[in-house]
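Novice: Take a look and give me a structure for this.
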Amino acid sequence: MGPELLVGEVVMQAGDELDHGSVITWGWIFLAAYLILILGLGYIGYQRVEGGRNATSSQDEYATARGGFGFLALALAYAATVASGATFMSIPGMGYDMGFMAGYYALIYPIGVFIGAIIIARVSKKVSDRFNSQSVPDLIGDRFQSPGLRVITAVLSLFLIFYAMAQISAAGWMFEVILGVEYVVGIWVAGLLLLVYLAAGGSHADILTDAVQGAIMIGIAVLVMIMFVIGWGIDGGMSSVNAALESGQQWDQHTDSDNPYFTGWWAILLLMIAHIGFTAQPHLGNKFFAIKSNRYMRRFLLATSFVGIFLPVMYLGGILGAAQGIEVSDPDAIIPTLFVENLHPIMAAFLGIVILSAIISTSDGLVISISQIFANDLYRKSYVPWKGGDPESEAVQQRSLLISRVSTIFIVFVAVAAVITPPEYLVVFMWTGIGGIISSFGGPYLIGLLWRRATKHAAYAAIIVGFTVYFFIHLGPQFGVTEGVWPLNENPYASTGIGFIVSVVTTVVVSFFTEPPGDEHLEEVFSAEQRLIDDARYDTDTGAPGPASTSESDD
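Specialist: Reported below is the predicted structural model:
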């Protein structure tokens, strides 16, 4: 999601009067309850994968949960995955540090994300069903009839491992704060929590747990908003909260020429543009494959947009903390500290588990997406055809499922081991994944699914040019390779917005000068027919099998 600023060295600043032992005790109780919950959901996911629902293979069920969920569960899961731990840590940290100005990020980034979802979700679902695509790189390869594009975008997607590393590092700090265990122990426990349900249940377990986590996130966001509106701890409500802030943090301050994130309105606009391409990230794009049918898509988009736009009101908690004069060693610590200093220890402990669930809600999707790079993009759809095999054969499907589960374990192990000592430039590496993906194949993904004329040569050009631009204006300066231009060298969001625009424009321009795919393939991609997903296999209300559906209409 957005600015996954590392939780870093999060240390609660509660006074000596706090019974921290009670927080730890209740934290373990809530963690045990959470573990029981995700074990149960993981088992349900395992049954769905092994049962081969919807006449699909077990591998497809593991990778996509294709057609397995109604609009509400998937809406909560998608919003939770977009939000992640940053919504509860980093965005409130921006509010604590910058005041109401941070609201432009908190309230605008989800608009960009869900504009992108509205544009791409329906057609992405149709094309992935038709070609049995199991990931965003796979979808791009199928759309452009290019195994090379599939491999290149899959390799670029491997950078998401750094995103997963950041999430696990954040979880480790929360374990130390809430449960009193050392950071190193915490990251291994976080990894184990992921493995207990992901290796068995795959995308089904991912979406089930994310849906529950999304519902919990809504409750916490409501609580924070109420605390802000009534001016908790400050007499006079919202106006008194504003008055208690420094002048540069108050709600009449919109931009700051010294702030690289909000240096001007152009930077705020680019922030939104960057997030339009957010759905190109594999752990988000593949969520669309799981909806039962496009007939549910409108309700899904409305529900997930509402939830996703509401959750970032968490930034108001950071503002309230600043108004109360709470001091923290790291701005990312403000929400845990706000709860610890204002609420009962039971609530503080519960918050810690909520934050862990928020972090895990992104981590699990990342791990599943990366596992499909190995199992599907590189093995099933690239290596097997290259060797003359049939990627749809039962033997290949079962082997892919095994690779999925083994690689899930391997990915979690690597991500945890890599942050035993958190790398100094982890945020930079993480945005190599986020910004690099959006700047490179964000254009081919968006334009290729909307425009018949888009060509594979244009997609290659967009990937190269878009990533190169992003590297020279942001990544290069971060690594000391190029000098860059302020504020782009300090602002990954504006830089990603520029890279995304370049990728889109390159895709369009080069397509006019290169040969498009054949009419037969284009008709297969863009025709009105689509692979039937039998909506009645699982009745929306009862979960029981229903009568077979013979047609599907789009709303």
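Novice: going forward, measure contacts between C-alpha atoms and count neighbours the same way
Specialist: OK.
Novice: Count residues in the vicinity of R453, would you?
Specialist: Neighbour count for R453, taken as other C-alpha atoms under 10 Å: 17.
Novice: mind listing what's buried in stretch 394-405?
Specialist: V396, Q397, S400, L401, I403, S404, R405 (16 or more other C-alpha atoms under 10 Å).
Novice: Generate JSON lines for those residues, with distance to A418 and secondary structure as supplementary columns.
Specialist: Putting the buried residues of stretch 394-405 into JSON lines (distance: C-alpha to C-alpha, whole Å; DSSP: H, G, I helix; E, B strand; the rest coil) gives the following:
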{"residue": "V396", "distance to A418": "31", "secondary structure": "helix"}
{"residue": "Q397", "distance to A418": "31", "secondary structure": "helix"}
{"residue": "S400", "distance to A418": "26", "secondary structure": "helix"}
{"residue": "L401", "distance to A418": "26", "secondary structure": "helix"}
{"residue": "I403", "distance to A418": "22", "secondary structure": "helix"}
{"residue": "S404", "distance to A418": "21", "secondary structure": "helix"}
{"residue": "R405", "distance to A418": "20", "secondary structure": "helix"}
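Novice: To check against the first, give me the structure of this:
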Amino acid sequence: MPTTDAVVTYGWLFLAFYLVVIAGLGYWGWKRTGTQDDYATARGGFGFLALGFAYAATVASGSTFMGIPGMAYDMGFKAGYYALIYPIGAYLGIMLVARITKKVGDEAGSQSIPDFLGDRFKSPVIRLMASLVALFLLFYVMSQIVAAGWMFDTILGIDYTVGIWAAAGMLLLYLTLGGSHADIITDAVQGAIMVGITILIFAMFLTGWGFDGGVSAVNANLDAGQQWDTHTDSENPIFANWWVIFLLFVGHIGFTAQPHLGNKFFAIKGTQYMKKFFIVAAVAGMTLPLMFLGGVLGAAQGIEIADPDAIIPVLFIETLPAVFAAFLGVAILSAIISTADGLIISVAQIFANDLYRKTYVPWKGGDPSSPAVNQRALLISRVATVVVTIVAVAAVMTPPQYLSVFMWIGIGGIISAYSGPYFVGSLDESTSKKAAIIGFVAGFAVYAVIHLGPQMGLYDSIAGFSLFPYSENPYASSGIGFIVSCVSTYLGSKFTEPMAVEDRNEVFRGTTELSDGGRVESDD
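Specialist: As a prediction, the model looks like this:
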């Protein structure tokens, strides 16, 4: 890596300042964390502006700042289909479910999306199934750790292996103390910085940084297959045809079903702030993917790197003064951390809340709301935070290729399983528990057959029919899983007994006043 001594020196100075800031925010969060619910959700603790930036930063992740530019470095402008389509799908998903998740989740005291699904359908079985599938988030955690490791390697001159452990130490510095309060406030600050960096990359691209002739010169210096008039490539599973590109959009509608995103809705002060929250999150979230243009610019400049995911920090080092390159590199590192922290909190809640407090304790005849159980769950949350972080680091000692693809191994499984119960169940309160289970199992099964099986090397075709590009394209596979899960849940609700009226009124208290379907929104 072309790291200079000046970049390393400035980088360490900026990192030291950043460590002081996050340690202080961790203490701030610790002072506001007295219960398991505080640690898991920071319920009602934030306004729309902070939470909007935090949500956008969490959606964007290390993939947006490293994985997608890395894809663009290798594939050129066609990677822009991923970068520009995914936020449209993701924020459409928010519009469909955020408000009802907030209302029902707060009423029931849900602490995660698996917990919300269990409360929504009054089903411990669905909660348990959703909790086990949510463990796929570990792939997402691992991808963020990898991205952080490359940033340490590129900007600070630390070997990748040491860098991933350093990233783990940074996360644990504030997460074990402050939980969701620390997670959200750090994400909000990082989200605002991320928007600024994206605007810089966009300006560099528009001016044709390093070229005479602006954007046209950038395009002219790309290989023919990378230029903006090349849209699909039959040999590239991600952009093989227009159908898989459309499925990329469909799959991302279910993106917000992920536990580390859905639980952010519990933290907003009230449903009256939902519209403003959505506007802030959507504007920031649709700006951030323009980072892919940095990968295009790096490819046009002929920058040579061993790992495509490192193109953005290398571009900074090679084209900007050392002090700016170091600052921007550490800022991107903080952005990566902003996603990893929420993910780790969510995985920790699988053990502390979903499996222990809401499953094991009732099974043993205990009271899940007792003070002793809540304090024990808080302890489990903090211990699980440490364990999950260490396991994630140990699993990526050898980094995978293309973070944006690797992390979707887990994301796709969650989307395919959750989408029917979450989306159909949120939009139609008569949806039955049996229908939700049908949709859950059907969606996950299809995703497992067309993507996970081939990825595990078990087969690459069924009955002589090739599974390409779905075997290599988690986005398209997730899109199919989303459709199957939603359709199966909807059809299942037509052939099973609808949820009892009294149960619906209990679950949707404050939103449902009708006795036979439909929804009436109460005043906020």
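Novice: Would you mind reporting the TM-score between them?
Specialist: With the length set by TM-score structural alignment, normalised by the length of structure 2, the two chains reach a TM-score of 0.94; 510 aligned residues with a C-alpha RMSD of 1.8 Å.
Novice: Widest-spaced pair of the buried residues of stretch 394-405 of structure 1?
Specialist: For the buried residues of stretch 394-405 of structure 1, the farthest-apart pair by C-alpha to C-alpha is V396 and R405; their separation is 14.3 Å.
Novice: can you map out the helices along the stretch 251-400 of structure 1?
Specialist: If DSSP state H, counting those that start in this stretch is used as the criterion, the helices of the stretch 251-400 of structure 1 fall at 265-276, 282-285, 297-310, 315-323, 334-342, 345-372, 384-386, 394-418.
Novice: Where in structure 2 does the longest one fall?
Specialist: On the basis of TM-score structural alignment, helix 345-372 of structure 1 is assigned to residues 322-349 in structure 2.
Novice: What of the second one?
Specialist: Residues 259-262 of structure 2 are where helix 282-285 of structure 1 aligns, taking TM-score structural alignment as the criterion.
Novice: can you tell me the mean distance of that stretch from structure 1 after alignment?
Specialist: In the superposition against structure 1, stretch 259-262 of structure 2 averages 0.5 Å from its aligned positions (mean C-alpha distance after the TM-score superposition for structure 1).
Novice: buried residues in that stretch?
Specialist: So for stretch 259-262 of structure 2, counting by 16+ other C-alpha under 10 Å, buried means P259, H260, L261, G262.
Novice: Go through those residues and name the one nearest D354 of structure 2.
Specialist: Distance to D354 of structure 2, by C-alpha to C-alpha, is smallest for P259 among the buried residues of stretch 259-262 of structure 2, at 11.5 Å.
Novice: Next, count neighbours for the closest residue in space to the closest one that isn't next to it in sequence.
Specialist: The shortest distance from P259 of structure 2 to any non-neighbouring residue, by C-alpha to C-alpha, 6 or more residues apart in numbering, is to I113 (5.0 Å). Neighbours of I113 of structure 2 under the rule other C-alpha under 10 Å: 30.
Novice: Aligned to I113 of structure 2, what sits in structure 1?
Specialist: I113 of structure 2 maps onto V136 in structure 1, by TM-score structural alignment.
Novice: Might one say that that match is in contact with N286?
Specialist: Yes - with contact defined as C-alpha atoms under 8 Å, V136 of structure 1 and N286 form a contacting pair (6.3 Å).
Novice: mind listing what the residue nearest to P259 of structure 2 touches?
Specialist: A257, Q258, P259, G262, N263 (C-alpha atoms under 8 Å, 6 or more residues apart in numbering).
Novice: starting at the chain centroid, how far to the match of helix 345-372 of structure 1?
Specialist: 13 Å (C-alpha atoms, centre = their mean, to the nearest Å).
Novice: Could you do stretch 175-191 of structure 1 as well?
Specialist: Stretch 175-191 of structure 1 sits 23 Å away from the centroid of its parent chain (C-alpha atoms, centre = their mean).
Novice: Same question for stretch 230-241 of structure 1.
Specialist: Distance, centroid of stretch 230-241 of structure 1 to centroid of chain: 34 Å (C-alpha atoms, centre = their mean).
Novice: Check the separation of the first and last residues in it.
Specialist: One end of stretch 230-241 of structure 1 to the other measures 9 Å (C-alpha to C-alpha, to the nearest Å).
Novice: Now do the buried residues in that stretch.
Specialist: I230, G231, W232, I234, M238, V241.
Novice: same deal with stretch 339-358 of structure 1?
Specialist: Neighbour-count burial for stretch 339-358 of structure 1 flags 339-341, 345-358 (criterion: 16+ other C-alpha under 10 Å).
Novice: Can you tell me the closest non-neighbouring residue to the aligned residue in structure 2 for S257 of structure 1?
Specialist: Counting by TM-score structural alignment, S257 of structure 1 lines up with S234 in structure 2. The spatial neighbour of S234 of structure 2 that comes closest, neighbours along the chain excluded (C-alpha to C-alpha, 6+ apart), is A240 at 4.2 Å.
Novice: since we're on the one you found, how many residues are nearby?
Specialist: Per other C-alpha under 10 Å, the neighbour tally for A240 of structure 2 reads 18.
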